[in-house]
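Q: Sharing a sequence plus its predicted fold:
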Amino acid sequence: MAPSSLPSTLILTLVEVLLLSDSMLSARDSHIVYEGDVYIDIILSLYDNDDGTCGTIDPKSVQELEAVRWAIHNLNVPPYVPGVTLGLRAHPTCRSMGKVALVAANLANELSQNKSKTFGIIGPDYSSEAKVISSLLGSLTEEYRLPMIGYATTAASLSDGTLYKNFFRVIPPDNIQISAMEHLLVAMNWTYFAVIYDDDAYGHEGVRHLESVSKQRGICLIEKIAIDTQLSYQETTSKLNETFISLVNQPSPVLGVVVFGGTQLSASLLDVMNKSLNNVQKFPILILSEAAMDVGMFAVNWPTVLAGSFALNPPRRQIEKFEIYWESLYKNQTKLREEAVKNPWLLDVFELVSNPNCRPSNITCGQLPQNILDSILVPTPFVHFAIQATIVLIEAIKNVYNYKCNNADLCSSFLNVSRTEITNKLAFSKVELDAFPLNIKSFQGISVIFNGSVDAEPQQQSNSYVVFNCQENIDRIRDDCFKEVGNYNRLSNKLEISKDAIKDYKNYPNYTELSWNDIRKGQCSNGSLCSRCVNNEISPVLIIPGELYIVGVVPVHSRGALPMQCGDLKRGGMDIAEAINFAIHQSRFQYGVDVPNATIGAIIMDSCTHPLLIKERLLTLYRYGIINKDGSYLQIISKVLGFVAAWTSDVSISVADILTEIKHVQISYGSTASILSNRTMFPYFLRMTSSDTVQAKVMLDIIKDLGANYIQIINSDNSYGNGGKDVILESLDEYGICVAQVITIPSFPKWIQSDIIQKIRQFTTAKVVILFLSTSDFEWLVPSLEERLFPREFIFIASEEWGRRPLLQKVNNLLGTLTLSADPPMNQKFREQMLSLRSNGQDDNPWLESFLEHELKCHLQWSFNKSSSKPCRNDAGLKNDYQVDLWVPFVENAVYALLTGASRTLTKQCGKTEDICDKYRGNITELIEQIKRVKLDLYNNGNSEYIFDSNGDGKLGYSIYMVDNEAGGVKYSKIGTSSPFSWKKDEWMTLMNLKGQSPLKCEDRASCPNCFQIDKPGSSLCACSGYLYSTISLIIVCTVSMATVIFLLIKLRRKDVGGEGGYTDPYITPMYGNTDSSGRSAESSLGDPKICEPEEKTFRQENVDRDIGFSTIET
């Protein structure tokens, strides 16, 4: 019966069959190697491919054939299937796809003509061949669908039972091998390697999977070299010679190579490496896949280049009885001649390894030399799998036979049975191998279990793969150079490896043994920049798995120079990211927070200090969820308890815009902008800090207490800086202060420090300068001020973003600077956690490696940029003097508050559950109220207190610090508090040599040209834009302006008399931007100060220095 349908690729292969030469079809064809009543067919290569014809005999393939023949013989004596002798027919494929298709077509033809006595197939030994055969036979009607069981075919795609309906296998698939290889790469700290592979299904699928898992692990697969399996040994060697020289002569030599192919590929590569031994300074180390492990049969030829390398293989089951039998064949020529009558390929092996003039028929030849015996007697890695496949298939045949023939002699019901019945019996079977009547007891109690799938089920007590290390000075006759050093278990997905047992060498051929730290690794070489592997994409998120989640928004990186781009690492960002995770773990122990029946995870998102970028990332999180390592998304928004976000005010505002729409609570740990107190705009927002209004008032209280009334302001052009500036400008009348100028620093550029100094020196009598800057602006501006100013030239009062941060190198020029800091005590346990951070190259935290390299000024061994910095120590961690960022306690308290409020709300609304119920999500007001009721011991003094006011703003006040000299560096001396306001003014005056002086007050117009007293009762000293102008000039301006307005109104009205659409509004309002309730222009970007408002007029001028990008208000 003809096949019902055939894949197009198979049809092409059958066309090739028709073009085969007669010699190929007739010579070395199918052969019965064991006579029987019914047959099992084995399909395997037996020969190498030599340009489309059968080439040299393959000893390992012949050994596997003989192992199956040996097992069948032993099961026939006495008969395992009562009254039936099992036979074996062999089909050589010579690794020719045309030959493979011919074998499959012949089998299909026999079945369709009811001439077949074949009840099952073992093999073939290559995955690409198995695909062709199973595709053809599996497409037949069920009556003729022969079961196939593979013993060496490992391609992962063969696990698809919908495509390969009649295929099973006892060997673990390649996805298991790749998992084992992935764990080995990680354990050996490989991060930079090449792969050389066979250009067939086995090689392509294995490399594709290996590349995928390597990418997920951050391991760089630098080169993929495919070698045509149809090439001869000499052609393969020539091709590999070019490849090898290219790999080792790169600017960063490839020191790690994975070989994913068979015997010919691995042997050719070792041959090339051996010939290059004296010409290569840095010699690579190899990892051989299970198909390449056959190289162990002749590893004695290349002991030097193999030493130190690794190999993977499924667990070896030593079948001692077969090994004794196999050895006896080539030590006893009489026995060899007897067995060769049934299996003629045994003679081909003998002829391959013996003297050309020596044949088994010539009894004068004597025994083969020991080194020749060694090359053919070592059992292949697949012998025991071939025997397993034989046992499992025969057991299925026996079960169907007993059912059909009722345990009697061979009957027609069995001979005519639908082959699918055997396939179905095989699909759900369990065979205890050691209980089988071969009496070999070599399978260590394992069973082969099929439960409806292609692959046998893994067993807990059995390792799936074994790692071998080639070592010197061990017995090669049986074990080659390979010693077992590790085991991978598929069920636990863990590799247990003994690092102490691993050996590597240098100084060939003297073999100086290397310690673990010095062994060769597949890594980017010291002094090299492996630019093709450098990942310029900054990971946007850290995921800590849990059942419920807190989402944290953290500025791990600064804002980049280009739109929507991240920049360099931001100081303190990593501390905050770690603090969120730390607080989640500590919440239960420190505050007894227990979210019912659920573990708490974290999703920490890098905002890159960019409001638009974090919006995009939050929307992606909301729409799609978090991305897994395999590229898929996991929806988690329904599992989010709340958000801890963010540091800077502009980012918090962006986050709040999104969360207001999707109704999620947000607690900020560092945002102080006054606008965030507006609960109409931000109803679900809370924060640990107080508003900028509080901070600005503290600054003004200090200025007032100093008697200063003439100041300058420098602020960042963001929500934080502009908000603080606006509060100060709005309070000028209250405090009787005049502002000489406001300098607003744009986000970019940052190369203009000298211009800022030049600008503030324009008003030398305005000695007090308020700094309302973001941390990133402080980081570049403070060193410039420190470098270029004279001692005590200006007096700076800085916002809490300076606080007590380590921004200063020397103090003299900024001595006396006053800074504000909201500083609850640091958790010493968290500091210990930061100091314990170590990178292993496979960190869950995607930012840890670059953070440590940045802080330690060195490169880790798995780095791809080793061009400049020195190598880090193997256990590199932060130094003991590392200063944890001051915002960390706020982060911890925000997490504690959120978890406490969430726990109470979950219990009240949802009961004991690990899921968030609809009542929790639908009643966000309840959650906010529970959070507001949280009390914490903020100062570790045993007194718990409310941390939020009724509006959801933080209740913490500020400490006032003074920059002071200290032996060896900077000292921040605490000299005051904000609540109640109190500070050691006399101590500061003494430090600044101002005792008894009053140089900070504007006394007259000559000293303060931009400020003057309005001659009006009750008016205050105020700031006026523009330079000297008089009341007369103001009157002139007003008169001219009024005349112009009247003239235009009359002219326009005359023009439109009698016409439609005439102007009815008598006012012309030349204002830009929004207006406040009084109709005045309210330019939010610059925070228009309410200045100089006598009843007559106010004149205000804005200067923009376009050369350097500053926005400056001069008054």
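A: Structure received.

Q: alpha carbons only for contacts and neighbour counts from here, please
A: Fine.

Q: Pull the contacting residues for residue 696.
A: For residue 696, the contact set (CA atoms under 8 Å, 6 or more residues apart in numbering) comprises 724, 727-728.

Q: List the contacts of the lengthiest strand in the chain.
A: Looking across the chain with DSSP state E, the single longest strand is strand 969-978. For strand 969-978, contacts defined as CA under 8 Å, 6+ apart pick out 698, 804, 808-811, 957-965, 982-984.

Q: Can you list the buried residues in stretch 440-451?
A: Residues 441-443, 446-450 are the ones in stretch 440-451 that count as buried (16 or more other CA atoms under 10 Å).

Q: Need those in a markdown table (columns: distance to residue 830).
A: Below are those laid out as a markdown table (distance: CA to CA, whole Å):
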| residue | distance to residue 830 |
| --- | --- |
| 441 | 57 |
| 442 | 54 |
| 443 | 52 |
| 446 | 49 |
| 447 | 51 |
| 448 | 51 |
| 449 | 50 |
| 450 | 51 |
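
Q: what separates the longest strand of the chain from the chain centre, distance-wise?
A: In terms of CA atoms, centre = their mean, to the nearest Å, the centre of strand 969-978 is found 42 Å from the chain centre.

Q: Buried residues in it, which are they?
A: 970-978.

Q: same question, stretch 545-553
A: Under 16+ other CA under 10 Å, the buried positions of stretch 545-553 are 547-553.

Q: again, but for stretch 505-521
A: Result for stretch 505-521 [16+ other CA under 10 Å]: buried residues 505-506, 513, 519-521.

Q: With stretch 650-659 instead?
A: Neighbour-count burial for stretch 650-659, counted by 16+ other CA under 10 Å, picks out 650-656, 658-659.

Q: Which one of those residues is nearest to residue 247?
A: Comparing these against residue 247 with CA to CA picks out residue 651 as the nearest, at 47.1 Å.

Q: Pasting the second one now:
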Amino acid sequence: MKYPDSVLIWIHIFTLCVAEETTKLEGDIIIGGLFKIFDLKDGACSNTVDTASVRDYEAVKWTLKKLNAANYIPGINIGIEAFSTCDIPGRAVYHTVNFAQKAFENHANSSSLPIVGILGPEASSEAEETSAFLSSLSKEYQLYQFLFSATSSNLNDERLSNIVRVIPSDTIQTKVMQHFLKQLEWNYVAVVYENTTYGRTAFEELSSSAKFEGICIAKSFPIEIGITVDFSALQTVLDNLLSNAESQITGVIFFVSTTTASDFLSIVQGRKQGSFFRLMMVFSESIALERSMLKNYDSVSKGTFVTSPPVLEVKEFSNHWNSILSNKTSFLDEYVTNHWLLNVLRKYISCDPFQETCLMPTLQEVSTSENENIFEGYAIVAALLQVNGIKELHSEKCKGSDGICTELRETLHKHKNMLFKKSSREVIFQDVPFHFEKNFSIILNGKNEVLMNGNISAYEVYQYRRCLDKNEDFCLEKVADYGENSLKVLTGRLVDYSDNNNEIQWPNMYKAQCSLGRSCKSCKVENTENDIYFKNGDFFIIGMAPVNTGDLSNPLHCGVIRESNGWECTEAISYAVDDINQNKDVFPNSTIGFIILNSCNQPVLTSKKLLNIMNNGVTLPNGTVVHDVSSRVLGVVAELGSSISQAAAEVLQEFNIVQVAYGSTAAVLSDREEYKYFLRLSTPDTNQAVAMVDISKKLDLKYIQILFSEGTYGEGGRDDVIRAAKSSKVCVANEIIVQENKYSMVLDDLRRNPYAKVVLLFLKSHVVSEVIEVITRSMDAEEFVFIASEAFGTRTEIIENNPKLENSLSLSLEIPLSGNNLKGYIYSKSTEKYYLNPWTRSFLEKKNACFFPGSFDKSSNEQCEKVFDRYNSSDIKYDIWSPFALHAAKVVLNGAYASFRHICGLNSKTICSEYRDNPKRVWEYFQRQNLSLNGVQTSIFDDNGDGNLGHVIYQIKKSRTDPKVLEFVKVGSFSQSTNLNLSRIDTINPTKCPNQKCENYCSLFYNGNVADKQETSNDSSNTGVVVGLSVVAAIFVFSTIALIIYILIIRRVDPTEFSMRNEYLTVVK
């Protein structure tokens, strides 16, 4: 790691301007110590003592004195020479350089006092710089650094090879914060952090991981600590929190020092005296559980949370510390080896403690005022671990003799890298003359950070609240324990405080969320294409559904969430898998998982997702990667859209994986040369087109138009209609292609052929509703009648409040769900607090125009209630394709089991090579599957793997009970085996050619001599008008061209520089 110029500058300033401040415990062996001791002010050490830091040093010194008194290393006393750094990296490096100089002297002079390592420094920014320097030295000079309060995850860098850290890193702390915020239901917060190694790294880790849990860091505020904290900068932070334009921010996370925290709380307390606002706070471990700091500002700090490593209390030392500050004899004894104690004592007394007349504070005063310091326990552990390393080395080198033997001296002086072993092992502190309140051992694993094993949490969360044992006072009470990657929150201890100081119990506490009536757009996840609905298992089926529309400007991105035929399909697929796992009907000895993807109706995105899963596995929202997925895929359920099924098939057949579509009616998918391992439950559009044309012919509707979507589905349907129409002598007057979001001219295009009143619709399911709404908004009653494909189906939202659709017809693909409890499965999810399906919240909010607690869009002002109730109704009406998705998933599961059992064997725990190498055989097992439909085992595929269930025909009629309401009435059916069957249909006026020109066109159409669509005239009386207009227009065109040529000649303009827009020369027919 490169040594920064800024640090060299600090060293230079320090050597010129700062007198050394040091204290020392003599010994046969010396440990170097680096402690903050004084606060930073105006770029230098101030006179303001950091009591916690002095206490950390005293804890180390007390530990060494205890060990020496107990002859812990026979015949050897351990001393410490400590320096103050004031959290200035330059000071820390300066003293580290001096320690290194001592190591050089040791190497050259075996009689010099050996230095065996360094304890500290306390701040991460200091530790990073000092370690970078020491790690750059030759191994024999490298002093180990034992860190007890520097928590930045940057210090896990293996290049900083001399580090041994005994305190958990911020990687764990940010995980705890992430879990805790989620359980508090805080998801709209700000982060205030000091712009140091510690603050930056912690902020970056939290912001990176929080998004996976749906927690939005709406604002972040770096605080510069170059000279001292700018008070006005903290005031600006508060202003920005309270006036955030998007939504007021009420939850704030802090990665700051005690000094900065104290300054901020002071500002908040001052501001609150003149205004009302709510601010809830979580402080990191860097404030060291300093209760007195919070107590100074308890009007605003009540309810504040503090994350912390587990407290490692040594009561003997706590008593020792209190004795020093209350007993003059103890103070004078310890002052000799800790001069900084005087600075701490001056907080209590103003007299000279060295004078007999000066009275010390009472024990009660000290006990009440002094904080439990989180870092002192880790300082003791660091000292013990370092001394234990020397003890083991002494035992190895001196073979039972006391003192520093020759072999040990050689190692102490010339092989600093051998003074501690980081290799994997457990260290149990035996024969230590004091004890911790918790039992634990140290686990070394060869890395920079040690682990603790035993009756101890990995991390803890405290709340500043009324004491549990004495309700009149406020304490830091533990409210959560973190261990084994999970956080246990003691919800019974969680409280909040109202403005009149009343306690509010969980779960009624205030929550840091987007405000009511606001839309927090900065927090919305725009790129939902990466969302995956995942359940692990021994084997997988992959499912796909168009939960969102596509982004028309980018084939790899998603648009808005769909209100039908998307989300419910994902639930149907997951239900099929969960039902199989529960009943153990198939794969009784294995668990089936699912991977459900959002295709967003984008073919390119579909291909990308499938290829990524096959090559790289599945990346979960928390960043975990599930590898080796492709070898466990039994089959694929995909998809609704034909273009999506095409894209999926082209990928999957390269991996010899069988695919079953639940929609996808395009005729092109019947080609088994092209789509080898593809099946579908839906009946192909070839049959649907024949049915639509047969209906037209049956009702004497022989002059029609076609309105179709751009893409495989619409264009394929158009082609099928044209073929069927020619065969049945039904004349197609006009073919109108519809592009997404471009619907304004569709009615004008239809009106060009007003006598072709019957319009056959082949529109995609997610656009048909909008297109019909645009057409009928301006259409005259009975101007056009529609015969719609299955994408229109029986969707009541299309015909609701639209009387102009009366007498129109639609075809529907239907498959019963008798005996299935899909509605109960979905309804049961209403109790889930955080939905496993990543699209549930967005779908239900849009579908019901409401918001859930924790939503980032509360602009509707309506909270979602009873949104699952439709799934608790006896007359539930599912989306059209949900039953198909469920049955397609069951076909995949049952077909995979049948083929797996015969090919791989029932007891196989893996997919055997024969299953992959013979996909056609697997396909045949799938194709032979029957479904129980209304209690009857029904063959659902023809020999080609296409669905053979046929279509149900509906007519839109007035309800018998309420004539103002339209409803779908079943009037017939169509299948390959029974052909067209119509009954109970209301009359539709016949349509036919209006004139001879039209008849001539239709004759050419039937014989296949019309290459492109032809727009016919309205009637015979208009023919002369059209011809006259054409002549006039032609004269106008030629005159315009002559005039332009004349102007160009006169002006001598290059004709290539003159661009004539085509629309200026268009003749309106």
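A: Alright, I've got the coordinates. In this text, all values refer to a predicted model and were calculated from it rather than measured experimentally.

Q: And the TM-score between these chains?
A: TM-score for the superposed chains, counting by TM-score structural alignment, normalised by the length of the second structure: 0.85, backed by 999 aligned residues with a CA RMSD of 3.7 Å.

Q: Just the buried residues of stretch 505-521 of the first structure: which are in helices?
A: Judged by DSSP state H, helices contain none of those.

Q: So which of the buried residues of stretch 545-553 of the first structure is the closest to residue 798 of the first structure?
A: Lowest distance from residue 798 of the first structure to these (CA to CA) belongs to residue 553, with 25.5 Å.

Q: Contacts only, for the closest one.
A: Contact analysis of residue 553 of the first structure by CA under 8 Å, 6+ apart lists 604-607, 643-647.

Q: on that earlier part again, out of the buried residues of stretch 505-521 of the first structure, what pair is the most spread apart?
A: Taking CA to CA, no two of those sit farther apart than 513 and 521, at 14.8 Å.

Q: So which residues of the stretch 51-200 of the first structure form strands?
A: 53-57, 86-92, 118-122, 148-150, 167-169, 192-198 (DSSP state E, counting those that start in this stretch).

Q: In CSV: those strands, plus distance to residue 917 of the first structure.
A: Below are the strands of the stretch 51-200 of the first structure laid out as CSV (distance: least, CA to CA, whole Å):
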stretch, distance to residue 917 of the first structure
strand 53-57, 69
strand 86-92, 64
strand 118-122, 56
strand 148-150, 51
strand 167-169, 46
strand 192-198, 47
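
Q: Tabulate the ones you listed (a markdown table), appending mean neighbour count.
A: Formatted as a markdown table, these follow (neighbours: other CA atoms under 10 Å):
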| stretch | mean neighbour count |
| --- | --- |
| strand 53-57 | 19 |
| strand 86-92 | 22 |
| strand 118-122 | 25 |
| strand 148-150 | 30 |
| strand 167-169 | 30 |
| strand 192-198 | 24 |
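
Q: Of those, which is nearest residue 500 of the first structure?
A: With CA to CA as the measure, strand 192-198 is the member of those nearest residue 500 of the first structure (23.2 Å).

Q: Show me what that closest one is packed up against.
A: On a contact count with 3 or more CA pairs under 8 Å, 6 or more residues apart in numbering; DSSP states H and E, strand 192-198 of the first structure meets helix 201-217, strand 220-227, strand 256-260.

Q: quick one: the helices in the stretch 51-200 of the second structure?
A: 51-69, 89-108, 124-135, 170-184, 197-210 (DSSP state H, counting those that start in this stretch).

Q: Also the stretch 601-750 of the first structure?
A: For the stretch 601-750 of the first structure, the helices defined by DSSP H, counting those that start in this stretch occupy 611-624, 649-662, 692-706, 719-730, 732-735.

Q: ok so, going back, identify, out of the helices of the stretch 51-200 of the second structure, the most deeply packed stretch.
A: Across these, averaging neighbours per residue (mean count of other CA atoms under 10 Å) puts helix 124-135 on top, at a mean of 24.

Q: Just tell me what residue 790 of the second structure corresponds to in the first structure.
A: In the first structure, the residue paired with residue 790 of the second structure according to TM-score structural alignment is residue 800.

Q: cool, residue 799 of the second structure as well?
A: Alignment note (TM-score structural alignment): residue 799 of the second structure maps to residue 808 of the first structure.

Q: Can you tell me the number of residues neighbouring the nearest residue to residue 703 of the first structure once chain neighbours are set aside?
A: In space, residue 703 of the first structure comes closest to residue 709 once its chain neighbours are excluded; the distance is 7.4 Å by CA to CA, 6 or more residues apart in numbering. Per other CA atoms under 10 Å, the neighbour tally for residue 709 of the first structure reads 25.
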